[in-house]
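# Turn this into a model:
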Amino acid sequence: MQNFDLHNPTHIVFGKETVGRLNDLVPAGARVLILYGGESARRTGTLDEVRAALGDRAVVEFGGIEPNPSYETLMRAVEMIHRQGLNFLLAVGGGSVIDGTKFVAAAVHYKGDAWDIMETHGAVVEQAMPFGCVLTLPATGSEMNKGSVVTKAATKAKLVFASDHVYPRFSILDPTKTYSLPLPQVANGVVDAFTHVMEQYMTYPVDGRVQDRFAEGLLQTLIEIGPRVLAESDNYDARANLMWTATMALNGLIAAGVPEDWSTHMIGHELTALHGIDHARTLAIVLPANMQVRREAKRDKLLQYAERVWDITEGDVEQRIDAAIGHTRAFFESMGVPTRLRDYDIGAKHIDAVIQQLEAHGMTALGERGDVTLAQSRRILEASL
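Coordinates of the predicted model:
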């Protein structure tokens, strides 16, 4: 096992009817900016519930944060904070709203061009506004980590930043808030969480037994509950397990002491930026192809994954690896999530543009060993057609 330094200060409040805890969690004198996405938060009554829980605190709303939060939109929130003297942020939504709130929290105090935060991947962040979350869409794990992904619409750049300063102070996780979600969003959440685990698990062995077993348990949980969360929208236990699995998939615990990949995400980000494909759906396209192209480098973990997650023990080494990759693709497709670029009318002629974007954003040595070159990324995209 590798050395690690693990710290996560986010306070999690989990369960039914927990939004009322905002009165205890948000400072009494706070001037609050509520950030959210579309009108579903208002239509379902969540915004009204949040405002009621905040009592007589000064509250301002900022809606319209996109599924891939844009720098341009988020900077309008920064301007509102300065203009109205607000001092606490509350994200009400899924990972995109929370990611956007993290950027806003860091940008408020930054003196230069706030896009520097993204281009330096958070290295310039020295302080951030305090914020909390009310999670309504389980998928990204952003409610309990320090990472954020933001897109600059003007340049189609989708970048990542991370900083210890942008851990949420608290996150409220009420599974009943997921009941009204459109099923494609729920399916995306399952795929997103699954791929987050795989990015930290499907690398090479370092005898991280606790991390491996934990990761395998999260993957098996998603496989078990995936069909149920689609078939039974008001199944509390299924939705609760999805919500907690998605949080645990990316809160730092299973990454401690093990190598991480993230090449699937980096390639996927460019597909979203260029073609507008949902983030999770780019992951479903890239991950099976990534495992196929890099099967030799990932052989040991692929075989472990085949046996422990999918119970594949028959056949020779290559057959078991083929079966594991095939099971992964089939699981995504069983959730109604396509796994080929052609499903989105993207062909070989579009690959050059993706490679150019990867190069422009410095993504020339991806993966746990830094050996996913641009040529290797091209092969992965070709295998995704």
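# only C-alpha atoms for contact and neighbour calcs from this point on.
Noted.
# how far does stretch 95-113 sit from the chain's center?
Distance of stretch 95-113 from its chain centroid, counting by Cα atoms, centre = their mean, to the nearest Å, is 16 Å.
# now do stretch 362-379
21 Å.
# ok, His165 - contacts?
Contacts for His165 were tallied using Cα atoms under 8 Å, 6 or more residues apart in numbering; they are Ala106, Val125, Glu126, Gln127, Ala128, Lys146.
# how about it, secondary structure?
Three-state assignment for His165 (DSSP: H, G, I helix; E, B strand; the rest coil): helix.
# So how do I select the buried members of the contacts of His165 in PyMOL?
Of the contacts of His165, the buried ones go into a single PyMOL selection, burial set by 16 or more other Cα atoms under 10 Å:
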select buried, resi 106+125+127+128+146
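# Second chain to compare with the first, below:
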Amino acid sequence: MQFSYSNPTNIYFGQSQIAAIAQAIPIDSKVLVIYGGGSIKKNGVYDQVASALSGHQWQEFSGVEPNPSVETLDKAVDIVKKNKVDYLLAVGGGSVIDGSKYIAAASHYEGDGWDILIGKHQVTSAVPLGAVLTLPATGSESNKAAVVTKKSTQDKLSFLSSYVQPKFAVLDPDAMKTLPQRQLVNGLIDAWIHVCEQYLTKPTNAMVQDGFAEALLKNLKTLGNDFDHHDSDTWRANLMWNANQALNGLIGVGVAQDWATHMIGHELTALYGVDHAHSLAIIQPSLLRNQIECKRAKLEQMGKNVFGLQQSADLAEQTINYIEDFYHSLNMPTQLTEYGDNKAVAIDTILHQLKSHNMLTLGENQSITLIEVEHILQQALA
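The predicted model follows:
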């Protein structure tokens, strides 16, 4: 293991913690509050944020969509530049937080903000950012990653920068109370696959990372099996904290990481509007079966330590079946059905997008070529 690890985000976790914003943001800051479709005005979060910012100078920007688009976010960038905003507060789920990270970086750049996503511009500074999480899933509230879509070209790309990692994040489980069941399931599956992308690779003898990853998977499995009690304070709090820990960077240090499921899944979302978590559940089982030999050791480890299976010649195959059954138990499909009338054309379109994004080899071994992606898609598309 060789790594350097730091997570500077200050976490305020628990009920009524939104009030901590008052002290977390410097009082002389000009704040832009960024949120999505307005659900925060129905569940009381907006009023709590407004109360906490009563001593600050602030304004708001709404309308950040799921899978945030650069077309929408650039409007906020203009507001930040015009009004000399010097602090951003993202109030929402991963999409709002990711979008706010883009706004933070693009506001310190005079060119086209999309340059950040295509690697033409390296971020060297950004507007400071805080977050109030309302939908646990991505862990974006305490990491340096963001994913943004360009609607005009159906591109969905990501960037990493320590400059956009939130200075603080408020995780109040009460903010989840009005979420639809679909979004709770999406959040749970998203967190599960985040863990898998850092765990289901190859043995590294990293005892802490493996043990912590397995604990998170067992926790998420328990929450999934106990989904009927999702309206309890305990259930909400545990999902919120597990989803955060799944992608705050810790379980990924010093170990091989995959992320091919995400890269292919992003194309399904950009092209066909599939929910992010749905795209992952659709791709992952087929990808695991395609890559089973190089992932066999970790699949067997997961089968024994997460699902409680016994060693056998087909343990890896059983583990994949158990993963897929877990998704099905939450009514999460593992095949894409809405991609148009022609499966071959859909596959060619996805492959073309991956090629245009220079994603010619994926996975921890770079063994998932476009030929392998085609095989994966043959199974993943109904």
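# now, among the contacts of His165 of the first structure, which is nearest to Gly15 of the first structure?
Among those, Lys146 lies closest to Gly15 of the first structure (Cα to Cα), at 22.7 Å.
# What is the equivalent residue in the second structure for that closest one?
Matched to the second structure by TM-score structural alignment, Lys146 of the first structure sits across from Lys144.
# For the residue nearest to that match when sequence neighbours are not counted, give its distance to Met359 of the second structure.
Nearest residue to Lys144 of the second structure in three dimensions, chain neighbours excluded: Gln165, at 4.4 Å (Cα to Cα, 6 or more residues apart in numbering). For Gln165 of the second structure, the distance to Met359 of the second structure equals 25 Å [Cα to Cα, to the nearest Å].
# counterpart of Ile312 of the first structure in the second structure?
By TM-score structural alignment, Ile312 of the first structure lines up with Leu309.
# Return the residues in contact with its match.
Gly303, Leu315.
# the helices in the stretch 251-385 of the first structure, which residues?
263-275, 279-293, 299-310, 317-334, 351-360, 374-383 (DSSP state H, counting those that start in this stretch).
# circling back to that earlier point, so which of the contacts of His165 of the first structure sit within strands?
Among these, none falls in strands (DSSP state E).
# how about a markdown table for the contacts of His165 of the first structure, with distance to Glu232 of the first structure added?
Below are the contacts of His165 of the first structure laid out as a markdown table (distance: Cα to Cα, whole Å):
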| residue | distance to Glu232 of the first structure |
| --- | --- |
| Ala106 | 39 |
| Val125 | 43 |
| Glu126 | 45 |
| Gln127 | 43 |
| Ala128 | 40 |
| Lys146 | 32 |
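# Of the contacts of His165 of the first structure, which are still contacts in the second structure?
Contacts conserved in the second structure for the contacts of His165 of the first structure, using both residues aligned by TM-score structural alignment, their matches' Cα atoms under 8 Å: Ala106, Val125, Glu126, Gln127, Ala128, Lys146.
# which position in the second structure aligns with the third one?
Looking back up the chat, that one is Glu126 of the first structure. Glu126 of the first structure maps onto Thr124 in the second structure, by TM-score structural alignment.
# what about its match, distance to Tyr87 of the second structure?
Thr124 of the second structure is 17 Å from Tyr87 of the second structure, by Cα to Cα.
# Could you do Ala346 of the second structure as well?
Counting by Cα to Cα, the gap from Ala346 of the second structure to Tyr87 of the second structure is 42 Å.
# Could you do Ala191 of the second structure as well?
Taken as Cα to Cα, the span from Ala191 of the second structure to Tyr87 of the second structure is 28 Å.
# Please identify the deepest-packed of the helices of the stretch 251-385 of the first structure.
Neighbour counts (mean count of other Cα atoms under 10 Å) averaged over each of the helices of the stretch 251-385 of the first structure peak at helix 279-293, with a mean of 24.
# Which strand or helix spans Arg51 of the first structure?
For Arg51 of the first structure, the host element (DSSP states H and E) is helix 46-53.
# Read off where that helix ends up in the second structure.
Using TM-score structural alignment, helix 46-53 of the first structure pairs with 45-52 in the second structure.
# I would like the residues contacting the matching stretch, please.
Contacts for stretch 45-52 of the second structure (Cα under 8 Å, 6+ apart): Ile18, Ala19, Ala20, Ile21, Ala22, Ile40, Lys41, Ala175.
# what's the neighbour count on the fifth one?
I take that to be Ala22 of the second structure. 17 (other Cα atoms under 10 Å).
# Which residue in the first structure aligns with it?
Correspondence of Ala22 of the second structure to the first structure, assessed by TM-score structural alignment: Asn23.
# Could you do Leu360 of the second structure as well?
So, by TM-score structural alignment, Leu360 of the second structure is matched to Thr364.
# Pick out whichever of Ala191 and Tyr87 of the second structure has more residues nearby.
Between Ala191 of the second structure and Tyr87, Ala191 has the larger neighbour count (other Cα under 10 Å), namely 27 against 22.
# tell me the contacts of the nearest residue to that one once chain neighbours are set aside?
With sequence-adjacent residues excluded and distances taken as Cα to Cα, 6+ apart, Ala191 of the second structure is closest to Ala243, at 4.9 Å. By Cα under 8 Å, 6+ apart, the residues touching Ala243 of the second structure are Pro136, Ala137, Thr138, Gly139, Gly187, Leu188, Ala191, Trp192.
# who's in contact with the third one?
Meaning Thr138 of the second structure. With contact set as Cα under 8 Å, 6+ apart, Thr138 of the second structure has these partners: Gly93, Gly94, Gly187, Asp190, Ala191, His194, Ala243, Asn244, Leu247.
# circling back to that earlier point, please give the element, helix or strand, for the aligned partner of the residue nearest to Ala191 of the second structure in the first structure.
Aligned by TM-score structural alignment, Ala243 of the second structure pairs with Ala246 of the first structure. Here Ala246 of the first structure sits within helix 236-248, counting by DSSP H and E.
# that older thread, give me the element the match of Ala22 of the second structure is part of.
helix 22-25.
# Tell me the residues of the first structure aligned with stretch 325-336 of the second structure.
Residues 330-341 of the first structure are matched to stretch 325-336 of the second structure when aligned by TM-score structural alignment.
# Show me how far that stretch is from its chain's centre.
That offset, for stretch 330-341 of the first structure, works out to 18 Å (Cα atoms, centre = their mean).
# what does stretch 188-198 of the second structure give?
Centre-to-centre, stretch 188-198 of the second structure and its host chain are 9 Å apart (Cα atoms, centre = their mean).
# Give me the contacts around that stretch.
The contact list for stretch 188-198 of the second structure (Cα under 8 Å, 6+ apart) reads 136-139, 213, 216-217, 220, 224, 239, 242-244, 246-247, 251-252, 255-259, 261, 276-277, 280-281, 327.
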